[in-house]
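> Sequence first, predicted model second:
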Amino acid sequence: MQKENKLGVMPIDKLIWNMSLPIIISMLVQALYNIVDSVFVSWVSEASLTAVSLAFPAQNLMISLASGTAVGVNALMGRALGAKDQKRADTVAMNGLFLAFVGFVLCAVLGLTLSDFYFRSQTDVEEIIQMGNRYLMIVMGASVGIFGQMMLERLLQGTGHSILSMYTQGTGAVINIILDPIFIFVFKMGVAGAAVATVIGQVFACIFALVLNLKKNPEIHLVFRGFRPNWSIIGSIYAIGLPSVVMMAIGSVMTFLMNKILITYHSARETAATAFGIYFKLNSFVFMPVFGLNNGVIPIIAFNYGAQQRRRMIETIKRSTVYASCVMVLGMVIFQLFPGTLLKIFKATDTMMSVGIPALRIISLSFCMAGACIALGGCFQALGKSMYSLIVSFIRQLVLLIPVAFVLAQIGHSMGNDNLVWWCYPIAEVFSLGVTLLCYRRLYRTLISKLPENGPEIPA
């Protein structure tokens, strides 16, 4: 008798933490790496930290492609497993690995050819341009590790083996942290050393994740001999995943444009952009647990959608939204009470403190609304409605946040109040929450409410 998958039978509250906690822990380790990596770079010089901060949008664009593709694979595979279609689940997994390799090749070519143009479009400080070039060409040119790691970890997560993905991600991050000071200070490679440490950690994590999938993941079968791309499956993967790719890529565009606005209108110029980059490093400790929760919840919703278990789906959505909101409110409280302490981690100068403290306090007001948006966005992705997430993200970041930031920056510049620009975040998040709730209401009426509460009826 075939053993029932825990995604369909384990009590929801226990299942959410069983699936999510390992991912949350691994993502917290990843967030720790992000901060430690930038701390080491900040010890070299503020210009080094600025170079890494300006590289972030391009680096995040690469991660967007890897992660968004994995979202499509995870959701499609979860639905196949829920419907007990083993052959389709295996085919989805293999095509996901193929797409990960294609993504690596694309990003390597772009990183090696367009890096200089990218940095010169943001700043005219030659020192920052040269350091940023070296960093970005390494992390994108050798990105095979991050593409393989993210896809293979999602295969583990999508089949209920979240604890194994914690091991792989944690291993990569720890290797990264250990190698950072060696390459940066001992080998005196500076920013380039941070990039080398990053890609080595990613490659080790990728290899580890591949071994675990082959040896410890019986729910899917990876057979490389005779593999041929299935264009129908690839189309289905991107029907779900492409909106997620675009949604995350919009974040990269937003960050790029925000850096341009700050360098142009803020009196502190590059220092303001660096403070903005520090904010992104710090907020990862708040957002990563929520994203980890989300990654654990997506296969639960997808599986129970495939199994037509409406009651389990609804309970999962409700609980994950509450948990995500609680984490974000806690993060807001920390940013409100200890902004100076957080900035001092990065050897912040007096100028950096004067820019960063009000920035952290104002931007973090948006956290209390962001939790529900992220949780419901995961629901959209799990049910194959990633377009809703794309709409919300587009409205929030490009229709609202950037135009509002542009206007507030100009007003603040003329009034001598540089802090005004940061209010674009709370303003955009209020509207984002409203749009998210409208999308969920429509999804519930058109899809979720039509499912049987406790699964399909079994004929007598």
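Now that the structure is in, tell me what you want to look at.
> CA atoms for contacts and neighbours, from now on please.
OK.
> Using the three-state scheme, assign P218.
Using DSSP: H, G, I helix; E, B strand; the rest coil, the structure places P218 in coil.
> show me what contacts it?
Going by C-alpha atoms under 8 Å, 6 or more residues apart in numbering, P218 touches no other residue.
> Kindly report the same for I300.
Counting by C-alpha under 8 Å, 6+ apart, I300 touches 7-8, 16, 78, 313, 316.
> Return the member of these nearest to Y118.
When the contacts of I300 are compared for distance to Y118 (C-alpha to C-alpha), G78 wins out at 38.0 Å.
> Counting neighbours, which bits of the helix or strand the closest one falls within end up buried?
For G78, the host element (DSSP states H and E) is helix 46-82. Residues of helix 46-82 classed as buried: 46-82 (neighbour count, 16 or more other C-alpha atoms under 10 Å).
> circling back to that earlier point, so which of the contacts of I300 wins on neighbours?
Ranked by neighbour count (other C-alpha atoms under 10 Å), the contacts of I300 have G78 at the top, with 31 neighbours.
> contacting residues around it?
Contacts for G78 (C-alpha under 8 Å, 6+ apart) come out as 89, 158-159, 299-300, 302-303, 306.
> Quick one, which of these are buried?
Buried residues within the contacts of G78, counting neighbours by 16+ other C-alpha under 10 Å: 89, 158-159, 299-300, 302-303, 306.
> second one coming, line it up with the first:
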Amino acid sequence: MKTEAGNRLGTEKIGKLMLELALPSVLAQIVNVLYNIVDRIYIGRIPGVGAAALTGVGVTFPIITIISAFAGFTNGGGAPLAAIALGQGNKKRAEKILGNSTSLLLFFSVILMALFLIFKCPLLYLFGASAHTISYSSAYITVYLIGTVFVELAVGLNTFISCQGHARTAMMSVLIGAIANIVLDPILIFVFHLGVVGAAVATVISQALSAAWVVRFLVSEQSEIRLKFTELKPDRSILAFILALGISPFIMSATESAITIVMNHGLQVYGGDLYVGSMTILQSVLQLVFVPIGGFTSGIQPIISYNFGAGQFDRVKKTIRLMLTVTLSASLIYVVFTMLYPGVFAGMFTNDAELIKIVKKVLPVYMAGMTVFGAQSGVQSSFLGLGQAKISLCIALLRKVVLLIPLALIFPHFWGVMGVYYAEPVADIISVATAVTLFAINIPKILSVEMLEKVTHEENGRG
């Protein structure tokens, strides 16, 4: 039997459905990005050491990204598969997917926490820390790693709520944690004088509250697919399918760590600590638009997956068209604004005049290619929603591994420290053009009865 929420995904007017599902998801992601943004805003204003502390915490970004990437590995593969199963009326299989995804998240939590704690200091130096900033990096990430399991469960399982059509509930899980973080940050950092440790403690407590909310909902009768202890036993065939589809979002997130490492190294060699600090601000500004866009596409993805599973291809096409229009428009408007007023964004994170001067110079360069990147975000999400792991993986690899990392290594030999910043727009523009071309070529073949039967056969074969 298909659930009432599931039936709405297949019958409600597309525009109304997109608004209902996407708006809470966007708000959730806007709030979610505040975890890191608020930390950086407060840390950058710690009296006397703000710039160094901000740079130090920014160096931990690759580790934090890897932890989130493993959560994305699971929900990026599991949630679309669960939505497709619901579209086919197969609730039992959807619950097996949820249970196996939870087991993966718990496994990842233990392994990641242990490995990063053991190799913490060498990794931080590799990621761009210096003798001046290592104490801040080490203090922050040590506390953060203790809460790894909360991050994995909060981020990894929340998508299983939204894929059922409960976007508002999914939003609440993020909202609870973010509000707690915003309240706790100034208290722990300034009132109790804990500095970067206080910021990390606030984040861990906040993620724990979010994780508790998510798990509570998924084990309750309110959830169409329930998290059951009996479904936690690993099933190799289901795990293989989750991992096959989840590899693309995992690589998209994980390679952010590799990019940060390469860029921070180049900035440290050709510029110094302040240039490494500038990248912390640039990545924060980037998050302010592309995390909400990611929230929008995540909110829309269940509509695509459900209707594809139900064979309603016209609804899939209409959803994708509207999604691409919104993502492209949003990226264009926001990025142009950041390029026109870089000083406004620099001033959000630091009072250091020299750091602000650097950011004002490099932000317009760094963001230029992102004006059209909303198109790739929509294309990438469409492929994921349709279960096309291989194509999605190719797009993910192209921009970050094939283009951005090599360019960030090569360009500084010609343009010095500015070459690191030039690599971003060049990689973005080539990647967007390639993604749109692949989409135009492949989407007619994907939206066919033959392809749906193939995807269903593969899934059932693994299950």
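Received, thanks. In this text the structure is predicted, and so the values were computed from the model without any measurement.
> okay, among the contacts of G78 of the first structure, which ones form the most distant pair?
Top of the distance list for those (C-alpha to C-alpha): A89 and I300, 15.3 Å.
> Could I get the full set of strands for the stretch 301-450 of the first structure?
Taking DSSP state E, counting those that start in this stretch as the criterion, the stretch 301-450 of the first structure carries no strands.
> Do a quick rundown of the helices in it.
Along the stretch 301-450 of the first structure, counting by DSSP state H, counting those that start in this stretch, helices occupy 310-337, 339-344, 350-363, 367-382, 386-394, 402-415, 424-446.
> Could you work out which of those helices reaches nearest to L282 of the first structure?
Closest among those, using C-alpha to C-alpha: helix 339-344, at 7.7 Å.
> so V286 of the first structure touches S325, yeah?
No. Here V286 of the first structure does not reach S325: they are 10.8 Å apart, not a contact under C-alpha atoms under 8 Å.
> And the equivalent of Q410 of the first structure over in the second structure, how close does it get to D39 of the second structure?
Using TM-score structural alignment, the equivalent of Q410 of the first structure in the second structure is H413. Counting by C-alpha to C-alpha, to the nearest Å, the separation of H413 of the second structure from D39 of the second structure is 34 Å.
> Who has more neighbours out of these two?
For H413 of the second structure versus D39, neighbours defined as other C-alpha under 10 Å are more numerous around D39 (24 against 14).
> Please say which position in the second structure C107 of the first structure maps to.
By TM-score structural alignment, C107 of the first structure lines up with L112 in the second structure.
> and its match, how far is that from G347 of the second structure?
Computed as C-alpha to C-alpha, the L112 of the second structure to G347 of the second structure distance reads 34 Å.
> which SS class is L267 of the second structure?
Classified using three-state DSSP, L267 of the second structure is helix.
> ok, now which ones touch it?
L267 of the second structure sits in contact with 273, 275-276, 417, 420, where contact means C-alpha under 8 Å, 6+ apart.
> Then V316 of the second structure?
V316 of the second structure is in contact with 303-304, 307-308, counting by C-alpha under 8 Å, 6+ apart.
> again with R168 of the second structure
Contacts of R168 of the second structure (C-alpha under 8 Å, 6+ apart): 21, 24-25, 162.
> again, 7 Å this time
By C-alpha atoms under 7 Å, 6 or more residues apart in numbering, the contact list for R168 of the second structure reads P24.
> To which residue of the first structure is it aligned?
Alignment note: R168 of the second structure maps to I163 in the first structure; criterion TM-score structural alignment.
> What's the separation between the counterpart of I182 of the first structure in the second structure and A114 of the second structure?
Using TM-score structural alignment as the criterion, the counterpart of I182 of the first structure in the second structure is I187. Going from I187 of the second structure to A114 of the second structure by C-alpha to C-alpha gives 29 Å.
> returning to that earlier point: still contacting in the first structure, which of the contacts of L267 of the second structure?
Compared against the first structure with both residues aligned by TM-score structural alignment, their matches' C-alpha atoms under 8 Å, the contacts of L267 of the second structure retain 273, 275-276.
> ok, those vs H265 of the second structure, which is closest?
H265 of the second structure has its nearest neighbour among those in V276, at 8.2 Å by C-alpha to C-alpha.
> shouldn't that closest one be in contact with G56?
No. Counting by C-alpha atoms under 7 Å, V276 of the second structure stays clear of G56, with 9.1 Å between them.
> Surely I225 of the second structure is in contact with K96?
No. Distance between I225 of the second structure and K96: 9.1 Å, which falls outside the contact criterion (C-alpha under 7 Å).
> which residues are contacting stretch 93-111 of the second structure?
70-71, 74, 78, 82, 85-86, 148-149, 152-153, 156, 225-228, 231-235, 238-239.
> what's the answer for stretch 390-398 of the second structure, then?
Contacts for stretch 390-398 of the second structure (C-alpha under 7 Å, 6+ apart): 247-248, 251-252, 380, 383-384, 431, 435.
> Where in the first structure does that stretch fall?
Stretch 390-398 of the second structure maps onto residues 387-395 of the first structure, going by TM-score structural alignment.
> Which position in the first structure pairs with Q283 of the second structure?
Taking TM-score structural alignment for the superposition, Q283 of the second structure sits opposite F280 in the first structure.
> mean distance, the helix or strand hosting that match to its aligned residues in the second structure?
Assessed by DSSP H and E, F280 of the first structure sits inside helix 270-306. In the superposition with the second structure, the aligned residues lie an average of 1.0 Å away from helix 270-306 of the first structure, counting by mean C-alpha distance after the TM-score superposition for the first structure.
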